[in-house]
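Asker: sequence and computational prediction follow.
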Amino acid sequence: MRRPLALLLTFGAGGALFGAAISHIPAPEDPALFWIGNFSAPWAVLPFLTGRAQRSWSWAAAAGLAADVACVAGFYAGFITAAPGRLGMPASTPTLELVITGLADWLGFIAPWVILATATGLGYGLIGWWWRWSRSLVAGVAVVAPFIVEPLAWRLYRGFLPGPLYVWLVELAVGAGALVWMISRLRLPARQRL
């Protein structure tokens, strides 16, 4: 019980730090940096690695969820406020009321992203555990697919890629490289080797 819990807490803390770090990347004055900070594909990798580190599927799911939700909390932590002016409250409002209101507003603000993080954290935590035990092609493709699909989905959705093209080419290259690496780690019978 200690090892799975320690891994869960470690990856949760790592998720919060990762989220906080990438929240500092988006800079509206530099479109390239903005899109690097807002890629969705890397958010699948941390719960995958978290799940891969666990020995049971239940701990893998829980740890993946904790890591991804912690990422969201870390990413949006800068939006927490107890400032009366920002909350539309008078300066004489008691501190406890400001803290409770600020936290409630923040939780409402990040709720959609927490729901997505819950789903991806659970899913990719389980996929990481599955990869650890089976080296399945499906599990390997599932973790690299977002790197390849995201630029294509933006192109289909908007008709163009937001931000500079080279940023999206790098994401595609990372996805392709990760796919090659995952394929090289598959457990296939000798006659089915790729």
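Answerer: Good, I have the coordinates.
Asker: alpha carbons only for contacts and neighbour counts from here, please
Answerer: Will do.
Asker: can you tell me how far the residue nearest the centre of the chain is from Leu65?
Answerer: Nearest residue to the geometric centre of the chain (CA atoms, centre = their mean): Trp43, 2.0 Å. Per CA to CA, to the nearest Å, Trp43 is found 11 Å from Leu65.
Asker: how about Val174?
Answerer: 24 Å.
Asker: more neighbours, these two?
Answerer: Of the pair Val174 and Leu65, Leu65 is the one with more neighbours under other CA atoms under 10 Å, namely 29 against 15.
Asker: just checking, next helix/strand downstream of the host helix or strand of the more buried one?
Answerer: Leu65 belongs to helix 57-76 when assigned by DSSP states H and E. Next helix or strand after helix 57-76 toward the C-terminus (DSSP H and E): helix 84-87.
Asker: and the angle for the helix ranked longest in the chain with helix 57-76?
Answerer: If you go by DSSP state H, the chain has its longest helix at helix 95-134. Counting by axes from the mean of the first three to the mean of the last three CA atoms, to 10 degrees, helix 95-134 lies at 140 degrees to helix 57-76.
Asker: distance from helix 95-134 to the middle of the chain?
Answerer: Taking the mean of its C-alpha atoms, helix 95-134 sits 10 Å from the chain's own mean (CA atoms, centre = their mean, to the nearest Å).
Asker: now do that helix: which elements does it pack against?
Answerer: helix 42-53, helix 57-76, helix 84-87, helix 137-158 (3 or more CA pairs under 8 Å, 6 or more residues apart in numbering; DSSP states H and E).
Asker: nearest to Leu103, of those?
Answerer: helix 84-87 (10.5 Å; CA to CA).
Asker: which ones are touching the residue nearest to the centre of the chain?
Answerer: Contact analysis of Trp43 by CA atoms under 8 Å, 6 or more residues apart in numbering lists Asp68, Cys71.
Asker: A further structure is provided below for comparison with the first:
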Amino acid sequence: MQVRNSDGRFGAVSIGIHWLVAVAVFGLFGLGYWMVGLSYYDDWYRTGPDIHRSVGILLLLVMLFRLLWWLVNPVPRPLPSHSRVEVLAAHGAHFLLYALIFVAMVSGYLISTADGSSISVFNWFEVPSVTGQIKGMEDTAGLVHYWSTWALVVLAGLHGLAAIKHHLIDRDDTLRRMLGTDRRQQ
């Protein structure tokens, strides 16, 4: 498998980043959903949020790299069997997925740094607060984070269902291209 995308195939870097982001998004959502039910005396009360914040910051770095990679390495052309509506819907869904990921990460950062403290990423490095202390910011950012993450996982789920539809019903290479197993040898 080639490293870079070609006109008809995704390369190893794009495929790897796609699946890494997918696992991170659903993992962060699951961890966040579980964390809100923890009590103050639970052993994971501090550990869960620390992991959530650390993975979120690392995901931000991966997404920034993903945007740079996309600029220098455009995605393959749509399959000839895709209608114009499908192509436009895919572009719109991808744009919205990217936007929701960044909104979720920025709002999560604002929740964690609203008191002026920094975020420690697995004790490897610190990400400082850029806002300082802003009263009530964590509440507003919390609402944005809550709704953007729900929208993100619903849209990502629909994205996955669309890929399965292309695979099982349309019997095209849409899903295979993102798995690196498409039938075409371009």
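Answerer: That came in fine, so what should we check first? Quantities reported herein were computed from a predicted structural model and do not represent experimental measurements.
Asker: once they're superposed, tell me the TM-score.
Answerer: Here the superposed chains carry a TM-score of 0.31, computed using TM-score structural alignment, normalised by the length of the second structure; 100 aligned residues with a CA RMSD of 5.5 Å.
Asker: check the gap between the residue nearest to the centre of the first structure and Phe34 of the first structure for me.
Answerer: Counting by CA to CA, the gap from Trp43 of the first structure to Phe34 of the first structure is 16 Å.
Asker: so which residues of the second structure form helices?
Answerer: Using DSSP H, helices in the second structure cover 12-35, 44-72, 84-113, 137-168, 174-179.
Asker: for the residue nearest to Trp113 of the first structure when sequence neighbours are not counted, which residues are in contact?
Answerer: Of all residues not flanking Trp113 of the first structure in the chain, Val72 sits nearest, at 6.7 Å (CA to CA, 6 or more residues apart in numbering). The contact partners of Val72 of the first structure, by CA under 8 Å, 6+ apart, come to Ala16, Gly19, Ile110, Trp113, Val114, Ala117.
Asker: measure Ala104 of the second structure to Arg176 of the second structure for me?
Answerer: Ala104 of the second structure is 29 Å from Arg176 of the second structure, by CA to CA.
Asker: so which of these two has more stuff around it?
Answerer: Ala104 (26 against 17).
Asker: can you pull the contacts of the more buried one?
Answerer: Val144, His145, Ser148, Thr149.
Asker: just checking, the second one touches Val103?
Answerer: Yes: with contact defined as CA atoms under 8 Å, His145 of the second structure counts as touching Val103 (7.3 Å).
Asker: returning to what we had before: for Ser120 of the second structure, which of the helices of the second structure is the nearest?
Answerer: Per CA to CA, nearest to Ser120 of the second structure of the helices of the second structure: helix 44-72, 6.9 Å.
Asker: run through the neighbouring helices and strands of that closest one.
Answerer: helix 12-35, helix 84-113, strand 119-121.
Asker: swap the cut-off to 7 Å and go again
Answerer: helix 12-35 (3 or more CA pairs under 7 Å, 6 or more residues apart in numbering; DSSP states H and E).
Asker: how about the helix it packs on: buried residues?
Answerer: Within helix 12-35 of the second structure, the residues scored as buried using 16 or more other CA atoms under 10 Å are Ala12, Ser14, Ile15, Ile17, Val21, Ala24, Val25, Phe26, Leu28, Phe29, Gly32, Met35.
Asker: just the residues you listed now: which is nearest His91 of the second structure?
Answerer: Ser14 (16.1 Å).
Asker: so which bits of stretch 159-178 of the second structure are buried?
Answerer: His159, Ala162, Ala163, His166, Asp172, Asp173, Thr174, Leu175, Arg176, Arg177, Met178.
Asker: distance check, the spatially closest residue to the third one that is not a sequence neighbour against Ile15 of the second structure.
Answerer: The one in question is Ala163 of the second structure. Spatially, and ignoring its direct neighbours in sequence, Ala163 of the second structure is nearest to Leu175 (5.4 Å; CA to CA, 6+ apart). Leu175 of the second structure sits 11 Å away from Ile15 of the second structure, going by CA to CA.
Asker: neighbours around Val138 of the first structure, how many?
Answerer: Counted by other CA under 10 Å, the residues lying close to Val138 of the first structure total 12.
Asker: check Val154 of the second structure too.
Answerer: Counted with other CA under 10 Å, Val154 of the second structure comes out at 12.
Asker: and it, how far from Leu59 of the second structure?
Answerer: 19 Å.
Asker: what about Gly108 of the first structure, neighbour count?
Answerer: 11.
Asker: quick one: contacts for it?
Answerer: Residues near Gly108 of the first structure by CA atoms under 7 Å, 6 or more residues apart in numbering: none.
Asker: about what we covered before: correct me if wrong: the residue nearest to Ala163 of the second structure contacts Leu168.
Answerer: No: the criterion here is CA atoms under 7 Å, and Leu175 of the second structure misses it with Leu168 at 9.7 Å.
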